[in-house]
Every structure is written in structure tokens, then in C-alpha cells.
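**Student:** coords below, sequence missing:
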């Protein structure tokens, strides 16, 4: 799909996608009994903030208008619900499934932001699916989040190299 998306948005979506890919791989290796829809998680990570193309002020400031706008934009372009939903679920974890939680986690940890409430929900989902003790899942998740957070400076520099506005981009 073609949008006049800010280059920084495209860089952000790429960074979050790359972290989500690492989380999906980690789940497959460490928690193979966890039912993760890798295609959905990767699509969700790559499009979760697409509504910021319509609300570019939210690229550098707070706001949630991009969530419903992004969902509507994807649906209007024929993206099925199971994939478009991430545009509106990435910031709200109530009742979220593991796929939604992984997109949300990728959206935080890419920049080394650790959110205990979100991480606890991921731990709970993995422990419930795997039968592992929560403390063991917590240690595993903490390790992968620490590893991913260690690359945050490089990802932040990559994103910052792109302007918020001023250039046309195909996304």
C-alpha cells in the first residue's frame, strides 16, 4: 500500500518488526508449545503504528488517535481483521492474546523500555501454555528482553537518522 508516510515511521516499524522477529524466534526455541501466529505477529509489528501516517504529530509526542485510524486504514485496504487488529491493540493489553502481547512487547523493548505489567502478562501467557513455572518463564523472558534492550541504542540511532516529515515514502 502506498501512503505518504514519514520516513521515521517506516524506520520505527522496521525496528519493531525486527525485534518482534527475534521474540517469535525465541518463543519457537524456548517455548515451542506456545501457539504463536508468527505471520500475524510480524505483520502486526510492521504495521502497528501505521495510523501515525495520518497523525504524524504522534511520532514525536503522545497520542492515541493513530490506533483507530491505523486499524481503519488497514481494513479499508482489505487487510483482514486478524492482522489489522494490532493497530488498535498494541497499546492495550486487557484481554490480549499472546500474539498481541508480543507485538506490544516488541514495541517497548526495541527502545529498551521495560514494562513490568506487560512482561507479567507475557509470562502468564507462556506459563499457561507451556505448563512451566512462572518464575522460570520470567527468567527466560527477562534474559531475552535484556538481550534485545542491549541493541536499543543502535535501533534508536537508525530511527533518528530518518526525518519525521519532509520526504515522500512508500510503505
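**Tutor:** Yep, it's here. Computed from a predicted structure; not experimentally measured.
**Student:** going by C-alpha atoms from here, please, whenever you check contacts or count neighbours.
**Tutor:** OK.
**Student:** pull the contacting residues for the residue most central in space within the chain.
**Tutor:** In the chain, the C-alpha nearest the mean C-alpha coordinate belongs to residue 103, at 3.2 Å (Cα atoms, centre = their mean). Residue 103 makes contact with 20, 41-42, 44-45, 48, 86, 90 under the criterion Cα atoms under 8 Å, 6 or more residues apart in numbering.
**Student:** can you add secondary structure, neighbour count and distance to residue 115 and give the residues you listed back as TSV?
**Tutor:** Formatted as TSV, the contacts of residue 103 follow (DSSP: H, G, I helix; E, B strand; the rest coil; neighbours: other Cα atoms under 10 Å; distance: Cα to Cα, whole Å):
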residue	secondary structure	neighbour count	distance to residue 115
20	helix	28	16
41	helix	28	19
42	helix	23	21
44	helix	30	19
45	helix	33	17
48	coil	30	18
86	helix	29	18
90	coil	24	13
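**Student:** let's bring in a second model and compare:
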């Protein structure tokens, strides 16, 4: 069952090293891997479909690969909702030498209205939702409005474009959930 998501990319080596060093449980690694995979697909599509939207793709995929690292310090949040892992994860990453511009995703992925949050943060947050098929209207609206603004297209056109892609990504949610849940907490 652990290999039930065909083509799921491995996490970047620097993320794997970090997770091993902090003793991340297997379930956390699996979760980060599926969110990373969705972020890779989402950012590749976005760069091709809406090239006027400038964003740091490498930052987004790194953020997706490490966004929940604070759960090693708050392991209860591996199985119940909570946000203590967010600032803890950001601090942990900075303490481990990750530049603050990359560590911030651990702190902003659950609060896309954070004053620090830009398009990269919104993309990490979106990948962290859509991997399991969850749609969050206000988060998606932020990205739709940004796409429309920089692309010079109507908001409805940006919405249809993003909505179509998110539906496609959400379609793989059951397989990604099964993959993640095959690993122990």
C-alpha cells in the first residue's frame, strides 16, 4: 500500500536530511511528500497557464516539503487539529540554518491572511488543503484575484482556470490519503 500513488516524487534531499535529523515520524514524512507532490504539480501548471504570475517556485516546493516540521515538537497535532506546530516549525527551521524567507512557510501555511503571506505562501497553503480534496474559498479567492490582476483577465476567467486544475488535483485525494495513512504516526 505504501507505493499506491504512482509517480509520487521523493522529497528533496535537503528536506529528507532535515526530517531525519529532527526525528520526524513516518506519517509526517508521508504527509509532507504528498503536499510536496501537489505543490510541484500546481506550480508547474500555474507557471505554464498563467506566466504573468511571478512567484518563486523553488521556495513554494521547499515550503510544501517542510511546512509541518513543527509537528515533531507537537506530535499530538499529527492526529488532531492544532496550530502550535506553526511558529514552532518556523523557529526550528531557522535554528537549523534554513533562511527565514523559506522557514516562514511553516508559520504561514495555516494563516494565509498573515501580513507576511504572499502568493508563495498562498500556494503552500493551497497545496496543503487540496492534497486531501479540501477546497477553501477565501484562500482560493486570494489566488484567483492575483492571477486576474497580473494577467489582465476577468476574475471569472481566472476562477474557471484555477477551479478546473484544483478539481483535477482533488481527484487524487483518496489515493494520497491512503498513502499517508499507510505510515505510522
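**Tutor:** It's in. Note that the coordinates shown come from a computational prediction; the quantities given were computed from them, not determined experimentally.
**Student:** tm score of chain vs chain?
**Tutor:** For this chain pair, the superposition-based TM-score is 0.94 by TM-score structural alignment, normalised by the length of structure 1; 164 aligned residues with a Cα RMSD of 0.7 Å.
**Student:** neighbours of residue 122 of structure 2, how many?
**Tutor:** When neighbours are defined as other Cα atoms under 10 Å, residue 122 of structure 2 has 23 of them.
**Student:** same deal with residue 68 of structure 1?
**Tutor:** Close neighbours of residue 68 of structure 1, defined as other Cα under 10 Å, add up to 15.
**Student:** what residue of structure 2 matches up with it?
**Tutor:** Counting by TM-score structural alignment, residue 68 of structure 1 lines up with residue 87 in structure 2.
**Student:** what helix or strand is its match on?
**Tutor:** Element membership for residue 87 of structure 2 (DSSP states H and E) is helix 85-95.
**Student:** which residues in structure 2 form strands?
**Tutor:** Counting by DSSP state E, structure 2 forms no strands at all.
**Student:** which stretches in it count as helices?
**Tutor:** For structure 2, the helices defined by DSSP state H cover 13-21, 26-49, 57-66, 85-95, 100-108, 119-130, 137-151, 155-170, 173-181.
**Student:** compare these and give me the one nearest residue 76 of structure 2.
**Tutor:** Taking Cα to Cα, helix 85-95 is the member of the helices of structure 2 nearest to residue 76 of structure 2, at 9.6 Å.
**Student:** leaving out sequence neighbours, find the closest residue to the equivalent of residue 140 of structure 2 over in structure 1.
**Tutor:** Following TM-score structural alignment, the counterpart assigned to residue 140 of structure 2 within structure 1 is residue 119. Nearest residue to residue 119 of structure 1 in three dimensions, chain neighbours excluded: residue 105, at 7.2 Å (Cα to Cα, 6 or more residues apart in numbering).
**Student:** corresponding residue for the one you found in structure 2?
**Tutor:** Per TM-score structural alignment, residue 105 of structure 1 is aligned with residue 126.
**Student:** wait, isn't its match in contact with residue 141?
**Tutor:** No - judged on Cα atoms under 8 Å, residue 126 of structure 2 makes no contact with residue 141 at a distance of 10.9 Å.
**Student:** which of those two has more neighbours?
**Tutor:** The neighbour comparison of residue 126 of structure 2 against residue 141 (other Cα under 10 Å) goes to residue 126, with 26 against 15.
**Student:** quick one on the thing from earlier: in TSV, list the helices of structure 2 along with distance to residue 74 of structure 2.
**Tutor:** Shown next, in TSV, are these (distance: least, Cα to Cα, whole Å):
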stretch	distance to residue 74 of structure 2
helix 13-21	14
helix 26-49	12
helix 57-66	15
helix 85-95	6
helix 100-108	13
helix 119-130	18
helix 137-151	25
helix 155-170	28
helix 173-181	18
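**Student:** of those, which is nearest residue 75 of structure 2?
**Tutor:** Of the helices of structure 2, nearest to residue 75 of structure 2 by Cα to Cα is helix 85-95, at 8.5 Å.
**Student:** and for the closest one, what's in contact with it?
**Tutor:** By Cα under 8 Å, 6+ apart, helix 85-95 of structure 2 touches 67-74, 77, 99-100, 103-110.
**Student:** what angle do helix 13-21 and it make with each other?
**Tutor:** Here the directions of helix 85-95 of structure 2 and helix 13-21 differ by 110 degrees (axes from the mean of the first three to the mean of the last three Cα atoms, to 10 degrees).
**Student:** any idea how far residue 85 of structure 1 is from the counterpart of residue 160 of structure 2 in structure 1?
**Tutor:** Using TM-score structural alignment, the partner of residue 160 of structure 2 in structure 1 is residue 139. To residue 85 of structure 1, residue 139 of structure 1 is 29 Å away according to Cα to Cα, to the nearest Å.
**Student:** out of these two, which sits in the busier spot?
**Tutor:** For the pair residue 139 of structure 1 and residue 85, the greater number of neighbours falls to residue 85 (23 against 12), based on other Cα under 10 Å.
**Student:** which ones are touching that one?
**Tutor:** Counted by Cα under 8 Å, 6+ apart, residue 85 of structure 1 has contacts 44, 71.
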